[in-house]
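Student: fold the following, please.
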Amino acid sequence: MTLLSVENLRKHYSSGDRDVAAVDGVSFSLSAGETLGIAGASGSGKSTLARLILRLAEPEAGTIHFEGQNWLALQGAKLRGNRARMQMVFQDIHGAFHPTATVGSVLDDPLRIHRIATKKDRPGEIARLLDRVGLAAADAHRPVHQLSGGQRQRVAIARAISTRPSLIVLDEAVSALDVQVRNRILKLLVELQREQGISYLFISHDLAVLRAVSHRLAIMDTGRIVEYGRTTDMIDSPQSAAGHALVSAVPRLTLAGRPKNTV
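Tutor: Got it, this is the predicted structure:
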């Protein structure tokens, strides 16, 4: 079943006297319970695409259908109500929360705003969410700024799943984490997908990350998708110049200790 369908999406920005095509005729689909990786170098249009899908920016042309609805036609209260079904986890684990927020207040807000739990039931729901992402119920009382990077990203994931979404957009969501923490977060995301059937649009420049979590992969270059298909096939045998550049940028140590570019 198709959850998200994007057709011929376009977004241009003016930069001085130039017109920059940040997203230039992008089309793809995402099925329920599937992860689609969006890869590309810096400036390829990945983050702009995420903003368009989330309605944080508006396209000049194209269509987005989400859960059978014309996503771009929703306005006002109807759009706010449907936002619970599509959530985001950002790259900036330090700037994603108010500096004085506690973990509990971060999770209480979406539960209250989207009327998912009553005031009486919200503490129990917050404890359940924290447990699901590997944190303790007592962490609800901690200021977010006291948490480690990995703990903050777990709170961000708990916030994203609190509204029971069908789609989560992750924009470089593990790029600021060290390798061990990153791997634990990726494992958590895969477990949540298996348990809850969540779909992910996973945006990253790191093909090693995308290979670990993505069923299919789209490679962007200068605002366009230049390759699209099964993740393993595309990484093993890239067909575009952008794909070759991404694969060659992933280092691995050989047994002799010499670096080798491969995934």
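Student: contacts and neighbour counts: CA atoms only from here.
Tutor: Fine.
Student: strands along the stretch 101-250 of the chain, start to end?
Tutor: Taking DSSP state E, counting those that start in this stretch as the test, the strands found in the stretch 101-250 of the chain are 167-171, 199-204, 216-221, 224-230.
Student: here is a second sequence; please produce its structure as well for comparison:
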Amino acid sequence: MDLLNYQDKFFLFTTPAKPKNMAIDFYDYGELKSGFAGWRVSGTVRNKRYQKYFSIRNTHPFIRDSEWNEYQRLRAQHYYARLRMRSFAAQYFDQLRSDHPRTLAGRGLGFRGVTLGILRNPGSERYHCQFIVNLREQTQRFVISAEQSFDAAWDLAIDQWTSAFEIRKKDADRIRKEKKPGPDAFKYLRRIMNDEGHDIPVDALHFVFAHQRAELKRRKVSETLQGRNGSSSDDFWGEQELGEFAAHLAQEIERHKGRSQA
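Tutor: Okay, the predicted model is just below:
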């Protein structure tokens, strides 16, 4: 009987068949010099080593050997399954809390699976800022451009990351909000990449800061309508404009009086 069948059947957890840092082994009588016979389960979770033995040596006179052997086998497989789930849970949460160890400087966002990039398309001389979803099968890029804003590219990248890495919705929502970089992240990345030997022009950041420029313009218009520097609308009008307005208003009042008296 395959040792993994029990775990795969009763513990629904989508994982590789046999993790490299986990092992479940059976030793029959005479195989080990120590005299141990039974199941040995071992594994590593976050650099901590776990190991447990399940002996098939029956010391219970009222339990048949076959029943004891089966009982110990099931205990070993249950412990192995729990250790696997703990390992994969640790891997899942680690990917939400830290960059991949091989992530280059300036590219990381504080979680694994999405990085920043300033790259050229094949056959093009122009650099494009983009969010990169790092998949084993095929890397997917979400370029910030005139057609796709910074916010839109970020949302699409997170949507793809959520689906590809099977991220829980509540975790994806938190990452979408808390890990979203600002335009300055690409500015910093450009400096890093140029220090590495690239020659990325400043206009590569044009579309990244487009929203920021539009927001700045909107604020200026809003401040103008409300009054310069947050002042009241009365302060917006200069002395000459107020004088001309008052004179015009006085003329209208006199005209109205004249019509009333006629």
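Student: need the TM-score from the superposition.
Tutor: The TM-score (TM-score structural alignment, normalised by the length of the second structure) is 0.23; 99 aligned residues with a CA RMSD of 5.7 Å.
Student: which parts of the helix or strand containing Ala90 of the second structure are buried?
Tutor: Secondary structure from DSSP states H and E places Ala90 of the second structure in helix 65-97. For helix 65-97 of the second structure, the neighbour count (16 or more other CA atoms under 10 Å) marks 68-69, 72-74, 76-81, 83-85, 87-88, 96 as buried.
Student: on that earlier part again, need the strands of the stretch 101-250 of the first structure in a markdown table with mean neighbour count, can you?
Tutor: Output for the strands of the stretch 101-250 of the first structure, formatted as a markdown table (neighbours: other CA atoms under 10 Å):
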| stretch | mean neighbour count |
| --- | --- |
| strand 167-171 | 24 |
| strand 199-204 | 24 |
| strand 216-221 | 24 |
| strand 224-230 | 19 |
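Student: where exactly do the strands run in the stretch 1-150 of the second structure?
Tutor: Under DSSP E, counting those that start in this stretch, the stretch 1-150 of the second structure gives strands at 22-27, 38-45, 48-55, 114-120, 127-133, 140-143.
Student: between those, which one is nearest to Thr224 of the second structure?
Tutor: For Thr224 of the second structure, the closest of these is strand 127-133, at 33.2 Å, according to CA to CA.
Student: buried residues, the helix or strand Ile175 of the second structure falls within. List them.
Tutor: Under the criterion of DSSP H and E, Ile175 of the second structure resides in helix 169-178. Of all the residues in helix 169-178 of the second structure, those buried under the rule 16+ other CA under 10 Å are Ala172, Ile175, Arg176.
Student: how close does the nearest residue to Val190 of the first structure once chain neighbours are set aside get to Thr48 of the first structure?
Tutor: Of all residues not flanking Val190 of the first structure in the chain, Val213 sits nearest, at 6.9 Å (CA to CA, 6 or more residues apart in numbering). To Thr48 of the first structure, Val213 of the first structure is 22 Å away according to CA to CA, to the nearest Å.
Student: nearest to Glu244 of the second structure, of the buried residues of helix 169-178 of the second structure?
Tutor: Nearest member of those to Glu244 of the second structure, counting by CA to CA, is Arg176, at 54.9 Å.
Student: I figured that closest one hits Ala153, correct?
Tutor: No - Arg176 of the second structure lies out of contact with Ala153 (CA atoms under 8 Å); the separation is 11.7 Å.
Student: what inclination does the lengthiest helix in the first structure have with respect to strand 199-204?
Tutor: Criterion DSSP state H: the longest helix present in the first structure is helix 179-196. Put simply, helix 179-196 of the first structure runs at 160 degrees to strand 199-204, going by axes from the mean of the first three to the mean of the last three CA atoms, to 10 degrees.
Student: just the buried residues of helix 179-196 of the first structure, please?
Tutor: Those would be Val181, Arg182, Ile185, Leu186, Leu188, Leu189, Val190, Leu192, Gln193, for helix 179-196 of the first structure by 16+ other CA under 10 Å.
Student: tabulate the residues you listed (JSON lines), appending distance to Ala241 of the first structure.
Tutor: Listed next are the buried residues of helix 179-196 of the first structure as JSON lines, based on distance: CA to CA, whole Å:
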{"residue": "Val181", "distance to Ala241 of the first structure": "31"}
{"residue": "Arg182", "distance to Ala241 of the first structure": "28"}
{"residue": "Ile185", "distance to Ala241 of the first structure": "30"}
{"residue": "Leu186", "distance to Ala241 of the first structure": "28"}
{"residue": "Leu188", "distance to Ala241 of the first structure": "33"}
{"residue": "Leu189", "distance to Ala241 of the first structure": "30"}
{"residue": "Val190", "distance to Ala241 of the first structure": "30"}
{"residue": "Leu192", "distance to Ala241 of the first structure": "34"}
{"residue": "Gln193", "distance to Ala241 of the first structure": "32"}
